[in-house]
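[1] take this sequence and fold it.
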Amino acid sequence: MLDILAITTPIFLIIGLGYLARAGDIIDQAPLQGVGTFVLYFALPALVIRALTQNPLSEVFNPHYLLAYGVGSLATFCIGLILAVGLQKKPLGTGAIQALGMSASNSGFIGYPVAAMALGPPAAVFLALNMMIENLLIIPLALILAELGQQAGNGLREALHQTLQRLIRNPVLIGLTIGGAIAASGLDLPAPLTRVIDMLASAAGPAALFVIGGSLYGLRPRGMVRDIGQITLGKLVLHPLAVLGVLLFLPQADSTLITGALLFACAPMISIYPLLGHRFGLDDIATASLMVSTLTAFVTISLTLWLVRHLSVFAVS
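    Sure thing, here's the model as predicted:
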């Protein structure tokens, strides 16, 4: 168990440093947001570009991984939506945002650092594939449904237009496009540019974790125990089980692929979840769910790593 904690403890210690920096007034909210902007607009796109250009595109583009992680995430989203809208009779917008929290992982800020320590270089490839699923499938689907729930008069066309506008400006998708184009062309980047990309990509993990910790400072869950518990259990338990269930039915899935997908699915929800929730009047539940799931993830990720060490279908030894 100590070797498992050797992987997870540094991750959450950096999160703790970010929290203490805010609690001790070492860094204010505005500079912290600046670090988050740096990660989102520069470090993460560089990490995706590096993942796509360091290996042949045929090795990066893994249809089995995309199928398994995509189907597992979509199944989790649908279950969350049915539970909120169909059984609990909540509005469509509320159900879509809650389902988003259950099915979209914080792949860049938490999933990648954990997977990188457990698996090494393959984690960057899995990150690029996850970004495709989250940014092209799960997040747009949730936003379209949430917009439909609020814009009954404008309908699907307006919801699609607004979602497309956000996708065009998404820095991670821009990184995916650039990296994919470079990889498809077969061109080698100049050495100075490669070094710049490496430096930015290397900063993504620790900087992102520090931002997560600072963002947790001041969050207080208030009177939403059932919804918070539902979203947290959906994200940390249902989502990994759904992804794992699909993977185990694919004969082409090797142990590294299974381990990577499972570790990314075990991450808490995306860090911008409170921002998306705020747009639809759910900022309190979104921020509280982010806090609870991030803290709980220390236990669930450590447990998952312990399990994969003791099951032969996984790659961590």
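
[2] C-alpha from now on. contacts and neighbour counts both.
    Fine.

[3] please report how far the nearest residue to Ser317 once chain neighbours are set aside lies from Ala6.
    Leaving out its chain neighbours, the residue that sits closest to Ser317 by CA to CA, 6 or more residues apart in numbering is Arg309, at 5.3 Å. Counting by CA to CA, to the nearest Å, the separation of Arg309 from Ala6 is 13 Å.

[4] these two: which is more packed in?
    Arg309 (16 against 12; other CA atoms under 10 Å).

[5] would you confirm that the more buried one contacts Thr259?
    No. Using CA atoms under 8 Å, Arg309 is not in contact with Thr259; the gap is 10.0 Å.

[6] run through the helices of the stretch 101-250 of the chain in chain order.
    In the stretch 101-250 of the chain, the helices defined using DSSP state H, counting those that start in this stretch lie at 112-119, 122-133, 139-150, 155-168, 171-185, 191-216, 225-233, 239-248.

[7] what's Gln252 in contact with, if anything?
    His64 (CA atoms under 8 Å, 6 or more residues apart in numbering).

[8] Three-state assignment for it, please.
    coil (DSSP: H, G, I helix; E, B strand; the rest coil).

[9] likewise Ala99?
    Once three-state DSSP is applied, Ala99 turns out helix.

[10] for the comparison step, fold the sequence that follows:
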Amino acid sequence: MHVLLTVAFPVFALIGIGWLGGRLRLLGPHGTTALNGFVGWFALPAMLFTALAKVSIAEVLNGAFVIVFGGSMLLTYVAGMVAARLMSGARLAHMSLFGLSASFGNVGYMGIPLCVTAFGPEGALPGTLAAVLGAAGILTFGLILVEVDVQRGHGAQAARGRVLRAVLRSPIVQAVALGAMVSALRIAVPEPVMRFLDLLGSAAAPCALFAIGLFLSDKGLGTARREVLVASLGKVLLQPLIALALLPWFLDLGTMWGKAAVLCAALPTAANAFVVAKEYETFVEGASGTILLSTVASVATVSALLVLLSIG
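    Here you go, the predicted model:
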């Protein structure tokens, strides 16, 4: 019970008041856009940069964590694609977006704050690595497959160019790359600059969680309910089970990295899945519904994991 009160409750309570604020329209019609912009362009990049700049790069590049978390994400993505094909005979773009909804967790907005709450400041390290694997790994791979389908007849060069531009424009990817460079080259960041970034980054966790609630406040399950249910089960149940199955071979469950790999695998679907689906006007209702259902379900599944793994 103690872990639920000290770790799970603050995280889900922040999401809850964000949802309430959205339902009551307290932040106006553009509140979600403005808050997401602040978190995505300023607070979260600052947090990721400082987390990397303060440690040696060897402390972040945990190969065993990459295999366990990355492997669970990739296998769930493939399972999602197969499920979409079997259920509706979907095309490659639809299959890819279904797979993203089933595997691409909300590490940036929810996972990093959760890891920091559970493990302390050092929890930002596995959270950051998981965010990089998601954004630069499975999301990029998924976008490539969508573009291969969309750009049929226009050549592979167009698909590669769009994906590369999207990745390079990401402030999170830029912050991670810059932080890794500062760490690798052992560049001393001036104390006033670091204090400013620490202050800015400290706003990332509460604002990101509040933003999740705002985003969910006007979403529904839509009409693609069978696909939403299957994708949500893949995200909050299948992926952490795969991580647990891989764990004994590569990581000790008693370590922070082992617990974080399972915890990050159990996170609900990220809002990016809806953003990408909306851009391509494919699986839009399904992605939106999966974000909502997996987030609601994660209240139970993540809380149960926190207790089972003795986190906090």
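
[11] what would you report as the TM-score here?
    TM-score of the superposed chains, computed with TM-score structural alignment, normalised by the length of the second structure, equals 0.95; 311 aligned residues with a CA RMSD of 1.6 Å.

[12] will you turn the helices of the stretch 101-250 of the first structure into CSV that also has mean neighbour count?
    Shown next, in CSV, are these (neighbours: other CA atoms under 10 Å):
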stretch, mean neighbour count
helix 112-119, 23
helix 122-133, 23
helix 139-150, 21
helix 155-168, 14
helix 171-185, 19
helix 191-216, 19
helix 225-233, 18
helix 239-248, 21
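
[13] out of these, flag the one nearest Phe42 of the first structure.
    Judged by CA to CA, the one of the helices of the stretch 101-250 of the first structure that comes nearest to Phe42 of the first structure is helix 191-216, at 6.8 Å.

[14] how far off centre is that closest one?
    Computed by CA atoms, centre = their mean, to the nearest Å, the chain-centroid distance of helix 191-216 of the first structure equals 16 Å.

[15] for it, give me the average deviation versus the second structure.
    Once superposed with the second structure, the aligned residues differ from helix 191-216 of the first structure by a mean of 0.7 Å; criterion: mean CA distance after the TM-score superposition for the first structure.

[16] what helices or strands is that helix leaning on?
    helix 2-23, helix 29-38, helix 44-53, helix 112-119 (3 or more CA pairs under 8 Å, 6 or more residues apart in numbering; DSSP states H and E).

[17] by how much does the shortest one deviate from the second structure on average?
    Read that as helix 112-119 of the first structure. After superposition, helix 112-119 of the first structure averages 1.5 Å from its match (mean CA distance after the TM-score superposition for the first structure).

[18] which part of the second structure lines up with that helix?
    Here helix 112-119 of the first structure aligns to the second structure at residues 112-119, judged by TM-score structural alignment.

[19] quick one: distance of that stretch to the chain centre.
    Remark: stretch 112-119 of the second structure is offset 13 Å from the chain centroid, using CA atoms, centre = their mean.

[20] re the thing from before, could you dump the helices of the stretch 101-250 of the first structure to JSON lines with distance to Phe264 of the first structure?
    Formatted as JSON lines, the helices of the stretch 101-250 of the first structure follow (distance: least, CA to CA, whole Å):
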{"stretch": "helix 112-119", "distance to Phe264 of the first structure": "7"}
{"stretch": "helix 122-133", "distance to Phe264 of the first structure": "8"}
{"stretch": "helix 139-150", "distance to Phe264 of the first structure": "16"}
{"stretch": "helix 155-168", "distance to Phe264 of the first structure": "22"}
{"stretch": "helix 171-185", "distance to Phe264 of the first structure": "17"}
{"stretch": "helix 191-216", "distance to Phe264 of the first structure": "14"}
{"stretch": "helix 225-233", "distance to Phe264 of the first structure": "15"}
{"stretch": "helix 239-248", "distance to Phe264 of the first structure": "8"}
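
[21] nearest to Ala104 of the first structure, of the ones you listed?
    Counting by CA to CA, and looking across all of the helices of the stretch 101-250 of the first structure, nearest comes helix 139-150 at 7.3 Å.

[22] who are the packing partners of that closest one?
    With 3+ CA pairs under 8 Å, 6+ apart as the test, helix 139-150 of the first structure has helix 92-103, helix 155-168 packed against it.

[23] distance of Leu292 of the second structure from Gly108 of the second structure?
    Distance from Leu292 of the second structure to Gly108 of the second structure, by CA to CA: 17 Å.

[24] thinking again about what came up before, any residues touching the match of helix 112-119 of the first structure, and which ones?
    So stretch 112-119 of the second structure is contacted by 7-8, 11, 122-124, 126-128, 204-206, 209, 256, 260, 311-312 (CA under 8 Å, 6+ apart).
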